[in-house]
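**Q** predicted model, plus sequence, below.
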Amino acid sequence: MANPVERCVLVTGFDPFGGADVNPSWQAVQALHGQSILGHRIVGAQLPTVFVQSLQVLRDLLRRHRPTLVIATGQAAGRAAVSLERIAINVNDARIADNLGARPIDTPVIPGGPDGYFTKLPIKAMLKALLERGINGEVSQTAGTFVCNQVFYGLMHELASEPALRDTRGGLIHVPWLPEQGQPSMRLDELVDGLKVCIEVALTTERDIRKEAGAIS
């Protein structure tokens, strides 16, 4: 049996895309890489903002590290909060081209796969913890149809279909721009703290909380 100290949490971010010089998801993941949270080593990895290739890199990471928990992160311009994504859908429908110029329209992420997958993260408990720490958070009902959603769907498909990963939890979190990118935004230290909170909750919460009327959305 593996030593608990050797267990790991895989956290991924994307490289810059769309002409940007920075991607806050990768900046936050870099800051977390190598840290230890609740006896789990944080492995930070960058995914290319490229359809198809991003899933190949993700699959390699899953097989190499066999993580207890996987949190994929991505940038969501226009959002002001740490966005906890609820569902991944089996559709690629790119508004802009990826970093290799591909722009799939109305294609499946996984041909023949289910229409969608729900996150395995305790998103309501994570939201409650974020708000209690004074970090702006929200539950999001759409991860879009760009590479972030493709990775989210591909991750959930791997967790559902690969026996060696059946006990692994995973999902996607979108983060806002950094202040230097424009508004709305969130400071890098807030993003890092928010992801730490989410990791802690995911590692310690077996079953998600139910929404209390008027309490959280």
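**A** It's in.
**Q** from here on, contacts and neighbour counts on C-alpha atoms
**A** Will do.
**Q** pretty sure residue 73 sits in a helix.
**A** No: assessed with DSSP: H, G, I helix; E, B strand; the rest coil, residue 73 is strand; it does not lie in a helix.
**Q** neighbours of it, just the number please.
**A** A count of nearby residues for residue 73, using other Cα atoms under 10 Å, gives 30.
**Q** residue 25 is in contact with that one, correct?
**A** Yes: the criterion here is Cα atoms under 8 Å, and residue 73 meets it with residue 25 at 5.6 Å.
**Q** what touches both of the two?
**A** Taking Cα atoms under 8 Å, 6 or more residues apart in numbering as the criterion, residue 73 and residue 25 both touch 12, 13, 14, 174, 175.
**Q** buried residues in the helix ranked longest in the chain?
**A** With secondary structure taken from DSSP state H, the chain has its longest helix at helix 188-204. Residues 188, 191-195, 197-203 are the ones in helix 188-204 that count as buried (16 or more other Cα atoms under 10 Å).
**Q** another one to put next to it:
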Amino acid sequence: MKVLVTGFEPWDKWDRNPSGEVAEELDGQSVCGAQVVSAVLPVVYGEDTRIVLPLIDNHRPNVVLSLGLGGSTCLNIERVAINLKQDDRPIVADGPAAYFATIPTRRICEAIQAAGVPARLSYHAGTFLCNHIMYSVLHHSYLDGRDPICGFIHVPPTPDLVGAEGGSSSSMSLQKIQEGVVLAIENLITQQK
């Protein structure tokens, strides 16, 4: 079995991005016997998919789990990706209005919470690149006729990132973020077996 995990590079005011750091840390590891392959994506429309879609085609993963930095206080397990960019244009012309994540979002959220990692369900991934990659991966999988389990988790900033901006928002340690992501992967792998 194979799992593709993606995260993003630093962007905007952030000099680090915990989503990319977790993806890098997991690259090459084995989780429940599944090989993890990871990629850190640029925060540029089109460049993200230029990298990730060939990875899906080449590696044929059973699970694709994308990560991105959000502003919440916990891990947000995203349920829906919409066919909309920030500039009101569709991600895919004539594509479906939305795709539901194919990961069991509620079960994953509950497993993460049961382990003591703050998590919640979220009902759409926004309109920036996190939504873009989630929608694009789900659309690609649909067109390809394959059935990998695809989903997205927004991760909160780490304490050092919050401290750099004056400490006005909540945070989570990188270790706790990674623990939650690994729990999600373990849950997905055991579902596949």
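**A** Nice, I can see it. Everything quoted here is computed from the prediction, not taken from an experiment.
**Q** in structure 2, what residues pair with the longest helix of structure 1?
**A** Under TM-score structural alignment, the counterpart of helix 188-204 of structure 1 in structure 2 spans residues 174-190.
**Q** hmm, back to that, what comes into contact with the longest helix of structure 1?
**A** 24, 27-29, 31-32, 37-38, 69, 71, 82, 121-122, 125-126, 129-130, 135, 175, 178.
**Q** report the buried members of those.
**A** Buried among these by 16+ other Cα under 10 Å: 24, 27-29, 32, 37, 69, 71, 82, 121-122, 125-126, 129-130, 135, 175, 178.
**Q** out of these, which sit inside helices?
**A** Filtering these for helices - DSSP H - leaves 24, 27, 28, 29, 32, 125, 126, 129, 130.
**Q** which one of the residues you listed is nearest to residue 145 of structure 1?
**A** Closest approach between these and residue 145 of structure 1, by Cα to Cα: residue 24, at 19.1 Å.
**Q** you'd agree the closest one is up against residue 175?
**A** Yes: between residue 24 of structure 1 and residue 175 there is a contact under Cα under 8 Å: 7.1 Å.
**Q** please enumerate the shared neighbours of those two.
**A** 74, 75.
**Q** now residue 60 of structure 2, nearest residue through space, not along the chain?
**A** In space, residue 60 of structure 2 comes closest to residue 2 once its chain neighbours are excluded; the distance is 7.6 Å by Cα to Cα, 6 or more residues apart in numbering.
**Q** which position in structure 1 pairs with the one you found?
**A** Per TM-score structural alignment, residue 2 of structure 2 is aligned with residue 8.
**Q** where's that match relative to residue 173 of structure 1, distance?
**A** Distance, residue 8 of structure 1 to residue 173 of structure 1, using Cα to Cα, to the nearest Å: 18 Å.
**Q** would you map the strands across structure 1?
**A** 8-14, 36-37, 40-47, 69-75, 82-85, 87-89, 116-118, 137-140, 169-175 (DSSP state E).
**Q** out of those strands, flag the one nearest residue 163 of structure 1.
**A** Closest among the strands of structure 1, using Cα to Cα: strand 169-175, at 13.0 Å.
**Q** what range in structure 2 matches that closest one?
**A** Counting by TM-score structural alignment, strand 169-175 of structure 1 corresponds to 149-155 in structure 2.
**Q** how far apart are the matching stretch and its match in structure 1?
**A** Stretch 149-155 of structure 2, aligned to structure 1 and superposed, deviates on average by 0.6 Å (mean Cα distance after the TM-score superposition for structure 1).
**Q** can you list contacts of that stretch?
**A** 18-19, 62-72, 74-79, 101-103, 125, 130, 134, 137-138, 177.
**Q** out of those residues, which are buried?
**A** 18-19, 62-70, 72, 74-79, 101-103, 125, 130, 134, 137-138, 177.
**Q** residues in structure 2 matched by stretch 83-90 of structure 1, start to end?
**A** Taking TM-score structural alignment, stretch 83-90 of structure 1 hits residues 76-83 over in structure 2.
**Q** distance between the match of strand 169-175 of structure 1 and the chain's centre?
**A** Relative to the centre of its chain, stretch 149-155 of structure 2 is centred 4 Å away, using Cα atoms, centre = their mean, to the nearest Å.
**Q** quick one: whatever residue of structure 1 lines up with residue 99 of structure 2 from residue 166 of structure 1, how far?
**A** Aligned against structure 1 by TM-score structural alignment, residue 99 of structure 2 finds its counterpart in residue 117. Distance of residue 117 of structure 1 to residue 166 of structure 1, computed by Cα to Cα: 14 Å.
**Q** quick one, which of the two is more surrounded?
**A** The neighbour comparison of residue 117 of structure 1 against residue 166 (other Cα under 10 Å) goes to residue 117, with 20 against 12.
**Q** got the contact list for that one?
**A** By Cα under 8 Å, 6+ apart, the contact list for residue 117 of structure 1 reads 87, 88, 89, 153, 156, 157.
**Q** related to what we said a few turns ago, could the shared contacts of residue 73 and residue 25 of structure 1 go into CSV alongside distance to residue 46 of structure 1?
**A** Below are these laid out as CSV (distance: Cα to Cα, whole Å):
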residue, distance to residue 46 of structure 1
12, 6
13, 5
14, 5
174, 15
175, 15
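**Q** ok, and the most crowded of these?
**A** Result: residue 175 is most packed of these (other Cα under 10 Å), 29 neighbours.
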